[in-house]
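1. could you work out the structure for the sequence below:
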Amino acid sequence: MGCDPPYVVPKYDKFCSIKGIAQLEELEKALAKKGLKDPWIRNEIWRYQPGFGTKMQKVWYLFFRGLPAGLALTIATVALEKTLGGGGHEEHEDHKKH
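-> Below is the predicted model of the structure:
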């Protein structure tokens, strides 16, 4: 059909070496001091790639990604209620007694 995908799948060998990733190199050295080796450390390489963002960027995205849409919908809802006179906040007879 001739359509290009909207993203590029990275080559697998980009995620095969921990060289250049300080946190994982330190982990490997600390394990080596204890005589241990983590054969699955390569499975964590993707977490430290710059394209995935820092921890704070991930937290910001998690909590605030829907903020603009939510704020716009809230403003639209309040404006419609004020314009159309809705809301149903009239006092009832039993509330007036108090």
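
2. can we go C-alpha only for contacts and neighbour counts from here?
-> OK.

3. so which strand or helix has the spatially most central residue of the chain?
-> For the chain, the residue nearest the mean C-alpha position is residue 62 (3.4 Å; Cα atoms, centre = their mean). Element membership for residue 62 (DSSP states H and E) is helix 55-64.

4. please give the structure of this sequence too, so both can be compared:
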Amino acid sequence: MGGHDHHHGPPYKVPDASIYKVSDVPQLVEVERALARRGLKDPWLRNEVWRYDVKEWSTHRVRLVRFLFKGFPLGFAAFVATIGLEYALGVDYHAHNGHGDHGKHGGH
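-> Down below sits the predicted model:
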């Protein structure tokens, strides 16, 4: 009905938790060792492994640059369009139209 193609079930596949291993991430292995030195263990540490998958999420630096400059192309295009529009309309922010504040400060 309605001609829409509805998918049955979620549009994604949740990976099996067994594919994430703390031993695959040197940073998390160090966390695990530091906890063990204090007699502690984090049973949820495996849940952080996906964050270090460089193939899937790239490096921290690349993610940071991507985040910081995500809207830059659109913002720069809007900036250029604004400048062009102001130029086309003859907007001049430096023009003195006789309504300045000369003499309002008591001779300062």
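
5. still on that earlier bit, distance from the helix holding residue 62 of the first structure to the second structure after superposition?
-> The superposed helix 55-64 of the first structure is, by mean Cα distance after the TM-score superposition for the first structure, a mean 1.4 Å from where its aligned residues fall in the second structure.

6. what does that helix correspond to over in the second structure?
-> Aligned using TM-score structural alignment, helix 55-64 of the first structure spans residues 60-69 in the second structure.

7. give me the contacts around the matching stretch.
-> Contacts made with stretch 60-69 of the second structure from outside it, assessed by Cα atoms under 8 Å, 6 or more residues apart in numbering, are listed as residue 57.

8. list the residues that contact residue 21 of the second structure.
-> For residue 21 of the second structure, the residues meeting the contact criterion (Cα under 8 Å, 6+ apart) are 46, 49.

9. the longest helix anywhere in the first structure vs the second structure, average distance?
-> Across the first structure, the longest stretch assigned as helix under DSSP state H is helix 67-84. Following superposition, helix 67-84 of the first structure is found to deviate from the second structure by 0.8 Å on average (mean Cα distance after the TM-score superposition for the first structure).
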